[in-house]
Structure formats: structure tokens, C-alpha cells
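Peer 1: the sequence isn't on hand, but the structure is:
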């Protein structure tokens, strides 16, 4: 797991990512052009950023973005190829790389704050996995997606985990077996992204979603996100029992009292986060 370090999330840049915090929304921009590849260093940097955001009460929503024609091209193939010269042919490096990347994707899912992917370019392999791991994804009409491991003599097995949990099995297999690029509209039809908008409206629409979520009770959002993923792997009866218990606890909180009173009084709620 990436080392946890303190980061100033108000407005900072590590050289690989830039962060900007405005009104509870932390925008994390991949800044390693042109491919914004998930190198070992990029994975560690993103993991540290997530860890810092987890403990920062000022952060309510994360937006994951990048600039240029590529959102994220997946792993750094040059970095991978360089380790072919290792005594073991690069096996230890690959094992560590994919383990760390998997931990990053799990960290996004387990983060008690929603993560929105803002995609205005190509997302391939682990970059597509990154989009699929986010809670929401807003794409411009210029966005493209694919899992091209099969074209390289391998298979996008770890991207498959996130992909198969977001789209139907037939659609996931179509992407994994063909390695072909799909456009943004097809990605929406498959269920990989929530909305497709003209490029000039991407920031506006993403900001609208982020602001709407940031206005809710952070405690309720955290509880709900955790429950969503927990119940997804349960049998129906078990899921309902679990979700009912979570719902009871949710409506016993101070934020629930505040939300109900604000609704009845026709005023804006003031969340306490508890």
C-alpha cells in the first residue's frame, strides 16, 4: 500500500497530479502528459492523495480529471518493458505493479467520499479500469474507451474486475475479447459512464453533479456508499436485512434529525456530519 503522507489539498501539484479544493469538491488532475500513465510513481501519488482526502473534512467529493487527448492510457509500457531485463524477467515488478494498482482501485471504492471521473479523452486498459472504479463518470463526446490487453498478447484481467462490475457480462466480454475502442455513446449504453456531453459543457455538468453531492450530509453519503458496495455481493434476503439495519442507523443520526426538520421547516439543512 502507498505510504500515507500529509498533503495540502487546497491547491498543490506534485508534478504528477495537481489538486484544487473548492467548496468541498477536490479536483485531482493527472498531470503526466501525454499518456498520464499509471506508472508506479503515479499510482503511489494517487494513493497518497486519496489517503489525504479521506482524513480532510473539507473534502466531500473528488473529481478525477486530466488534460489533453488522453485521459489515462493505463500502465507505463516502457516502464514494464524495462524490467524484462531483470533476473526474473520482470515477474516481481509486475506482481508488485498490479498489486499496487489493485489496491488503488479498491481505495477508490472504499473511500467514504464519492469519486467522479471527468473524462475528455482516451481511457485504455488500467485507465478504463480507473473510470470504472469511480462512483460516477461524466464523459465528453470526445472520450473513447478500450481494454486492449488482448492486442498485446496478454489480457486486461485486472481492468476486467472493475469493468465486469459496471457493465453487463456480454458487453464486458466484447471489450475484453476484441480490444477495440468504443465511443462515449456506446460506453454510456454499456453503463460504463453516466452522461455524455459536448466537450464545452463537460466542466459545467461535472461541477453540477459534484456540487449536488457535496451539499448532502457527508455522514449519510459515506454510510450509503459503503452499504452500496457491501450489499452488492450479498444474496437478496441478506442484502435487505443488512440494508434495513443500515437505514435504521442512518435515521437515528443528528444529520437525519436536521434533514427532516429542515424539510418540514422549508429551510436549507446545516449538516453536522454525524
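Peer 2: Thanks, I have it. Note that this is a predicted model, so its numbers are computed, not measured.

Peer 1: CA atoms for contacts and neighbours, from now on please.
Peer 2: Will do.

Peer 1: would you list every one of the helices in the stretch 151-274 of the chain?
Peer 2: In the stretch 151-274 of the chain, the helices defined using DSSP state H, counting those that start in this stretch lie at 157-164, 169-178, 184-190, 202-214, 218-232, 236-250, 254-265.

Peer 1: okay, the ones you listed, which one's buried deepest?
Peer 2: Most buried of the helices of the stretch 151-274 of the chain, by mean neighbour count (mean count of other CA atoms under 10 Å): helix 157-164, with a mean of 20.

Peer 1: mind listing residues that contact it?
Peer 2: Applying CA atoms under 8 Å, 6 or more residues apart in numbering, the set of residues contacting helix 157-164 from outside is 98, 102, 125-126, 128-129, 132-133, 147, 172, 176, 192.

Peer 1: so which of these belong to strands?
Peer 2: Among the contacts of helix 157-164, no member falls in strands (DSSP state E).

Peer 1: from the residues you listed, which would you call buried?
Peer 2: Buried members of the contacts of helix 157-164, counted by 16 or more other CA atoms under 10 Å: 102, 125-126, 128-129, 132-133, 147, 172, 176, 192.

Peer 1: structure B:
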């Protein structure tokens, strides 16, 4: 591993790409290097036909501790007191979070340890999340005078307003069991079952038509920003186009004929 390589990549025979944050000394903070490599990896995964599902994991005691506060603090020595550097990092972080949502491949977070501030934002931005029961989550910026405004965007789109506001206003850490209750993660499992559970979910999803998954993921996020009538109108158009796709014809035919479908991802 190169000294500057803070993200490891591994693609298996099922088309599951594991992206493992590997900067344990900095608790996998979203430094400029980490954000750059995450952004590059997600862009590559989006266009790589061999990738069917991406899993975002981490090495070390923390999944992700949020922004690298030492890196941000060092920028205060600039004449503008860090304004340009802060703006650059926030823009990079926002772009990575949006690229997860925009990626046509499902992205699953696999969380062991803590996920705080922008690290919690990272979990909330993923399509699915599986956590070890020992994992903890929080948006503690308020404790250091820095409200978690950007994490708020993803968090408030995953959990109810009052649950999000409680986390944002108190800065309290919540256990994985609570994160599962409020919908921040899909499952909280024993630590020894974390990878197995995540990979089982990933393989199940990877066995589906890539075209169908991309169609559905894009439509899911698009309709969420529409009024009810607009959402139904949009979803009807998506269904019509999906019905005309080769894999829908094959899948329906296979169901009727009681056989396993043969996907062509188109």
C-alpha cells in the first residue's frame, strides 16, 4: 500500500466492490485525501460494468470520525482564516455524498466502531447500512461550537425530523440498536456477523439485473423530491420504460415459466 493510499479497493467474482477506508490513525477522517480517493472510486464504480454492488467499510476502531479537524484547523493560518480551504473541503464532501446517491450501483455501508458527524452523514448517504451492535452514531458538532449542518442534510432524509433534531441538538451518541429503530441503519448484528451479513445482502442484490437496479435507484431518489401527483406521473413513465426493457421481458417470462432468469442488464 502506498503511504498516500487511504482507501483500499477489492472486487470479487460476484461483482461486489469493497471500498475500505484505511486511515486508522486519523480514525478514517474525511480528509482531503480520503474525499479525493472516495470520489474517484465511486466515479469509477459507476461506469464499471463489472461492478454490481459497492460496500463501504473501514479498518480500525472507527468507521469514520467525520472531517479531519486538525487539517481544517491548520488552514486557519491563511490570510482568509481558512475560508477558501473550508469551502473546498465542504464542496468535496458534499460531492462525494451526492455521488453515492447518483451512483447507479447500490452502495451498502458496513459499520464497525463509531460514525460521527460527516461519518454519520456518510452512513446516511448510502442506500443501505449494516452495523455491528457495538457501533455508535452521532452528530456531536454542537459540542464544539460547530453545528453539523451538512450531515443534517443526509440525516434528515433518513430519519424523522424529531429524531434528527435530537441527534443534532444534543450531540449525543446513539447505539446501533437505536440507529436501527429510527431507520439510520437497516440491521444491527453481532460484530462477528457483520461482514457475513453485509456480503449476504450484497450478493443477493448483485444477483439482480443491473439495469433494473439502476432504474429503481434513480427513480427512488427522484420521486422523493416530488409532490404525490408528480411522483406517480413520473413513476408511471419509469414503469412503462422498464416494462419495455429486455430484462423485464425475460424476468416476467422466467417467472411465468418457473425458471431462473438470464439477465443481460438491458
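Peer 2: That came through fine. Predicted model, so just to flag it, every value in this text is computed and none were measured.

Peer 1: residue 50 of the first structure contacts residue 107, doesn't it?
Peer 2: Yes - between residue 50 of the first structure and residue 107 there is a contact under CA atoms under 8 Å: 7.5 Å.

Peer 1: neighbour-wise, which of these two wins?
Peer 2: Using other CA atoms under 10 Å as the criterion, residue 50 of the first structure and residue 107 rank with residue 50 on top: 22 against 18.

Peer 1: what does that one correspond to in the second structure?
Peer 2: Aligned counterpart of residue 50 of the first structure in the second structure: residue 42 (TM-score structural alignment).

Peer 1: mean shift of stretch 83-101 of the second structure relative to the first structure?
Peer 2: In the superposition with the first structure, the average deviation recorded for stretch 83-101 of the second structure is 0.5 Å (mean CA distance after the TM-score superposition for the first structure).

Peer 1: what stretch of the first structure does that stretch fall on?
Peer 2: Aligned using TM-score structural alignment, stretch 83-101 of the second structure spans residues 91-109 in the first structure.

Peer 1: would you agree residue 269 of the first structure is in contact with residue 256?
Peer 2: No - between residue 269 of the first structure and residue 256 there is no contact, the gap being 9.9 Å when judged by CA under 8 Å.

Peer 1: contacts only, for the nearest residue to residue 203 of the second structure once chain neighbours are set aside.
Peer 2: Nearest-residue entry for residue 203 of the second structure: residue 14, 6.9 Å, with adjacent residues in sequence omitted and distances by CA to CA, 6 or more residues apart in numbering. Residues in contact with residue 14 of the second structure (CA under 8 Å, 6+ apart) are 52, 203, 206.

Peer 1: helices or strands up against the longest helix seen in the second structure?
Peer 2: In terms of residue count, the longest helix belonging to the second structure (DSSP state H) is helix 83-102. On a contact count with 3 or more CA pairs under 8 Å, 6 or more residues apart in numbering; DSSP states H and E, helix 83-102 of the second structure meets helix 32-47, helix 118-125.

Peer 1: okay, these, which one's buried deepest?
Peer 2: Across those, averaging neighbours per residue (mean count of other CA under 10 Å) puts helix 118-125 on top, at a mean of 26.

Peer 1: now the helix or strand just after that one on the first structure. Mean distance?
Peer 2: Next in sequence after helix 118-125 of the second structure, counting helices and strands by DSSP states H and E, comes strand 128-132. Compared with the first structure after the fit, strand 128-132 of the second structure shows a mean deviation of 0.3 Å (mean CA distance after the TM-score superposition for the first structure).

Peer 1: which part of the first structure lines up with strand 128-132 of the second structure?
Peer 2: Taking TM-score structural alignment, strand 128-132 of the second structure hits residues 136-140 over in the first structure.

Peer 1: coming back round to it: what angle sits between the longest helix of the second structure and helix 32-47?
Peer 2: 30 degrees (axes from the mean of the first three to the mean of the last three CA atoms, to 10 degrees).

Peer 1: list the buried residues for helix 83-102 of the second structure?
Peer 2: Those would be 85-86, 89, 92-94, 96-97, 99-102, for helix 83-102 of the second structure by 16+ other CA under 10 Å.

Peer 1: show me what the following helix or strand past it is packed against.
Peer 2: Beyond helix 83-102 of the second structure on the C-terminal side, the first helix or strand identified by DSSP H and E is strand 107-111. Judged by 3+ CA pairs under 8 Å, 6+ apart, strand 107-111 of the second structure is in contact with strand 53-58, strand 128-132, helix 194-206.

Peer 1: what about the counterpart of residue 71 of the second structure in the first structure, how many residues close to it?
Peer 2: By TM-score structural alignment, residue 71 of the second structure lines up with residue 79 in the first structure. Residue 79 of the first structure has 12 neighbours, counted by other CA under 10 Å.

Peer 1: check contacts around residue 79 of the first structure.
Peer 2: By CA under 8 Å, 6+ apart, the contact list for residue 79 of the first structure reads residue 39.

Peer 1: picking up where we left off before, show me the contact partners of the longest helix of the second structure.
Peer 2: Contacts for helix 83-102 of the second structure (CA under 8 Å, 6+ apart): 30-32, 35-36, 38-39, 42-43, 72, 75-76, 107, 121-122, 125-127, 150, 218, 221.

Peer 1: try it again with 7 Å
Peer 2: Residues outside helix 83-102 of the second structure that contact it (CA atoms under 7 Å, 6 or more residues apart in numbering) are 32, 35, 39, 42, 72, 75, 107, 122, 125-126.
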